[in-house]
Every structure is written in structure tokens, then in C-alpha cells.
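Asks: Any chance you could fold what I've pasted below:
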Amino acid sequence: MKGQGCNAQVECGSRSTFRDFWLGAVGRLLRWYALARQRQQLASLSDRALKDVGLSRADIYQEAQRPFWDDPLSK
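Replies: Prediction:
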């Protein structure tokens, strides 16, 4: 209903918490998808491209074997 706000602090807080939980979960899933995609793209680089960025094929293999949820930025 238009103009209807929260009547109780607890009610507003629970909605906000629920929304924040789902936004966080969706954000995490999107981050995991991006990590998996980046690791696939990294693994598909040519040896010449890897040399340009200073990585070896062994470095790439090690990175590509990491699980999608292993996020180096979350530590």
C-alpha cells in the first residue's frame, strides 16, 4: 500500500536483514561465476600471452585447479 511504512522496528529490521542476506548471496554467486570464467580464460591463453604477463603454464594449471569458491580477495 502506498505510504505504508514499517510499524515496528523489528519488522523493518527483519525485512532489511532478509534483503541483505539475499543480495549478499546473489553477489557471492556472481563473484564465483566470474572467478570460474576468469580461470577458464586464463587457462586458454597461449604460451606467448602467458609469457607477456609473466606466468608459466604450471602457474595457470595451479590456478585453474582451484575450486570456484576459493576467492583470493575474500581472505
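
Asks: CA only for contacts and neighbour counts going forward, please
Replies: Noted.

Asks: longest single helix anywhere in the chain?
Replies: The longest helix of the chain (DSSP state H) is helix 9-43.

Asks: buried residues in that one?
Replies: Trp32, Leu35, Ala36, Arg39, Leu42, Ala43 (16 or more other C-alpha atoms under 10 Å).

Asks: was I right about Ala43 contacting Ala64?
Replies: Yes - Ala43 is in contact with Ala64 according to C-alpha atoms under 8 Å; the separation is 6.5 Å.

Asks: To compare against the first, here's the next sequence to fold:
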Amino acid sequence: MKGQREYPGDVEHAGHGHIVSDLLHKFSRWYELHRERELLASLSDEALKDIGVSRADVEHESVRPFWDDPMHK
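Replies: Here you go, the predicted model:
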């Protein structure tokens, strides 16, 4: 519009919303992985047998760091 000026900083900050959104998605995914691993560890041996997972598999999965995402999401 007439009389409005665009400042160089305005263009520079335009991509920051995308970065923030990506970070929020990443943190959300890390929390989801943490919760899933906790839930898996809390299952009974019978429930694990039903889904075809051994207690050793659960132990291996539960010690993985929260940022270790096997799906790379």
C-alpha cells in the first residue's frame, strides 16, 4: 500500500514461523516416543506375548534415548 515500507528485517523473519513449527513438531514427537516406550515397558509378559514382543526387546527399546526415532519423523 502507498506509504507502507517493507523493512529488510521483515523478510528475514518470515521463515521463523516454519522453524518454530518444526521444533514444536520435533518436541511433540520426542514426547510421543518417550510415552510409547514407557507404556511398552509397563505391559505384562502376557500382553507382550500377545503382540509378539519379548521382554528383552522391550528392555532394548526402553533404554533408547528419546530423540532416537526409528521412523525419523
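
Asks: quick one on the thing from earlier: name the helices or strands packed onto the longest helix of structure 1?
Replies: For helix 9-43 of structure 1, the packing partners by 3 or more C-alpha pairs under 8 Å, 6 or more residues apart in numbering; DSSP states H and E come out as helix 57-64.

Asks: Where does the helix it packs on end up in structure 2?
Replies: Aligned by TM-score structural alignment, helix 57-64 of structure 1 corresponds to residues 55-62 of structure 2.

Asks: Give me the contacts around the matching stretch.
Replies: Residues from elsewhere that reach stretch 55-62 of structure 2, judged by C-alpha atoms under 8 Å, 6 or more residues apart in numbering: Arg37, Glu38, Leu40, Ala41, Asp45, Leu48.

Asks: residues touching the first one, list them.
Replies: Arg37 of structure 2 makes contact with Val58, Glu61, Ser62 under the criterion C-alpha under 8 Å, 6+ apart.

Asks: Can you tell me which of those residues are classed as buried?
Replies: Buried by 16+ other C-alpha under 10 Å: Val58, Glu61, Ser62, out of the contacts of Arg37 of structure 2.

Asks: buried sites along the next helix or strand along the chain from the longest helix of structure 1?
Replies: Later in the chain than helix 9-43 of structure 1, the nearest helix or strand by DSSP states H and E is helix 47-53. Residues of helix 47-53 of structure 1 classed as buried by neighbour count (16+ other C-alpha under 10 Å): Leu50.
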